[in-house]
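Asker: sequence? don't have it. structure:
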């Protein structure tokens, strides 16, 4: 690049020098021609006048020649000055052109370097783009392969689901037959119990007195202060029901409506079983939603829930008002006025929650909480409590989602060893 610039400068200088010499030569030739023409003219004039007056003419010619010579010298000096000025201007222009050429060469060099850098960057970017395209193609191939695997997996899962649905339908049919047989068996047992009650003459007078009580609070008021199983009879009814009365906790007279202590009773039951009750009052049992409804519909009742964990630590939750609606209302829960030691916040379902069982989904979740939690309960959107879940022996390591839980007392993973739900009139 520098070699080409020097050659270009030399060419420009040579052209300028030739132009200058040519201009000087032309100027000198013009001066010579001008002087010769003037001299010839003057000489002719002198020759013509020499005849008339040679002496005067010679003097005059000499004077004129001196004057003209001086004038010509002045003109020659002026022309020479003009030539020198033009030469200087040409030299200055040549220098300016040379400087401009150097500047242009530097700019051209900088531009060339920038272009080279851009070429390098462009090559780097092209390589990057090619690498990214290669990776993108590999990822696309991987995604397509994963998609095919997922499609195969979904197809297999669909086949499994269809198979499970068939098995579930078969199990449902079998379960329906078993439920019918169980219902018939329970009805037969109930009839036998009623017959035995009617013809049992042992402690007849004492029993007649016991069945006249509507709840454990009346039994406690009558003077019976020992916890145990007692018989209740509702007013204007011959129907009797056996319950466990807690005569010791918080003033006594509590009618126990639910009790869990050893896991011997399965609480994953049907709607009808939860309606009528199941288990044994002397052990684990559920009194029955219908009986609880009849009790709590005759007055204002309070509820006490007693809890014990596997470290034998105890706590309780107390509700000032508690009632259960009718079957037409899905045994709807009504509670208010929480206090107690089993959490700053109540773990019980909110007021207005309907009861659900494994064959009756009345919760506010599309997931069928009763099936997931394996027990009947007042499920909202499953919620923080379920005292009718599976009884898992042990502590933190064995508790599962479908176990017995009371969330706001030591958290959802804290296992419970024993729990009791009991009610009595709020004014007692």
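Answerer: Cool, the structure landed. The structure presented is a predicted model; accordingly, all values stated were derived computationally and were not measured. Numbers count the residues shown, from 1 in each chain.
Asker: from here on, just use CA atoms for contacts and neighbour counts.
Answerer: Fine.
Asker: would you state the helices of the stretch 201-350 of the chain in chain order?
Answerer: 204-210, 216-221, 271-276, 289-296 (DSSP state H, counting those that start in this stretch).
Asker: need the winner for burial among the ones you listed.
Answerer: Mean neighbour count (mean count of other Cα atoms under 10 Å) peaks for helix 216-221 among these, with a mean of 21.
Asker: please list the outside residues in contact with it.
Answerer: Under the contact criterion Cα atoms under 8 Å, 6 or more residues apart in numbering, helix 216-221 has outside partners 210, 213, 230, 245-247, 252-255, 424-425, 428.
Asker: and here is the other one:
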């Protein structure tokens, strides 16, 4: 910028000097009086020597071409001299105007140059500030890059550590799965062993109960002062008579039911609600199939020490003598236990298709009776006595008072835990766990209402 300014000043000085030199030369050539003109611009001072007049050429005249001698004569003539001085004055004024215009232009250029120089200085300062800021930002970026590199290294270390932990977890999972499979096998073996032990225990219990029954009968007869002859035994028609005889131990007893062709083994509950209950149905573990014929449900089947059905004919003969009460106990797989009790219960004869008669419901197995409708007849797979065209005994399995497939069926198929959901043909009670939940255990027992 300073070089441009110095160049413009030099150009101005050169221009002014050139004009002064030309003016001086014309003054010397004219030989007239000289006039001085001084101009001050900045550090430079310019003096112009201007001629008083400059001879003008004579007007053209006919004749021969003017030679050098004629030109000299014309220049020395007074008229030519006056005319030349007037023209020189006009040229001088013209040059002065040009010089002033040039000077003003140069001043404007110098001012603009000075402004541009100031702007450039300001821009230089701004550029310097921006460079400093850029340098600071660059330093910050470098710092952030260093931190980012450190964080990347830490993330990689954490990922490596996590992968190692994940691999360890996978190994532990595989070990646990192998251990679980081994334990599952061991548990299955233990369950089999437990079932076998339960069967042995049941056999021992039956033998113990029979022995205890014999001893109690013997003690009772001795206490009454009556001598018992060999083969003689006290006879009971139901468990209520056993309880009235002073026997308070629950177990299997032999019942001699009137008009029944042979004695019946039945389990007597001497604990629930003061005892005296004759169990007519028991489901506990699925060891006995209840897919039976009409004849089998009539005569009864199973073992009184385990799962069994006492027999429709025996229940009919008992409930036809005196009014009886029916108690139904239910158990689900989650440990819940409820019961349904009917104050009056009677079963019709075989000719009446063992028609059901129920009254006076109470209990916790629902707000209303869930056993069957009043007057419903008994049906089996070979004797369809229900009120449905679908043959409920064949579709739902077992023998029961189905009516139109009904609200319950405690003689359905026994399903173990985790397989007892959505089973319409299982052991079900509509008002307890719904119509498709197969229960874990059931027990039906009767006792005279007057007990």
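Answerer: Perfect, thanks for sending it. On a predicted model such as this, the values are computed, not experimentally measured, just so you know.
Asker: for the helices of the stretch 201-350 of the first structure, which one sits closest to residue 57 of the first structure?
Answerer: In terms of Cα to Cα, the element of the helices of the stretch 201-350 of the first structure nearest to residue 57 of the first structure is helix 271-276, at 162.8 Å.
Asker: packing partners for that closest one?
Answerer: Where contact means 3 or more Cα pairs under 8 Å, 6 or more residues apart in numbering; DSSP states H and E, helix 271-276 of the first structure is packed against helix 289-296.
Asker: after superposition, how close is the helix it packs on to the second structure?
Answerer: By mean Cα distance after the TM-score superposition for the first structure, the fitted helix 289-296 of the first structure averages 0.4 Å away from its aligned residues in the second structure.
Asker: which residue numbers in the second structure go with that helix?
Answerer: Mapped onto the second structure using TM-score structural alignment, helix 289-296 of the first structure covers residues 312-319.
Asker: redo the helices of the stretch 201-350 of the first structure as CSV? Include distance to residue 121 of the first structure.
Answerer: Below are those laid out as CSV (distance: least, Cα to Cα, whole Å):
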stretch, distance to residue 121 of the first structure
helix 204-210, 100
helix 216-221, 92
helix 271-276, 76
helix 289-296, 81
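Asker: out of those, which gets nearest to residue 136 of the first structure?
Answerer: Closest to residue 136 of the first structure of the helices of the stretch 201-350 of the first structure, according to Cα to Cα: helix 271-276, at 57.9 Å.
Asker: and residue 213 of the second structure, helix, strand or coil?
Answerer: Look at residue 213 of the second structure: counting by DSSP: H, G, I helix; E, B strand; the rest coil, its state is helix.
Asker: just checking, it touches residue 250?
Answerer: No - the pair residue 213 of the second structure and residue 250 fails to qualify as a contact (Cα atoms under 8 Å) at a distance of 9.9 Å.
Asker: name the element residue 422 of the first structure belongs to?
Answerer: Residue 422 of the first structure belongs to strand 416-425 when assigned by DSSP states H and E.
Asker: what span of the second structure lines up against that strand?
Answerer: Aligned by TM-score structural alignment, strand 416-425 of the first structure falls on residues 439-448 of the second structure.
Asker: run through who's touching the matching stretch.
Answerer: So stretch 439-448 of the second structure is contacted by 239-240, 276-285, 322-333, 410, 414-417, 420, 426-428 (Cα under 8 Å, 6+ apart).
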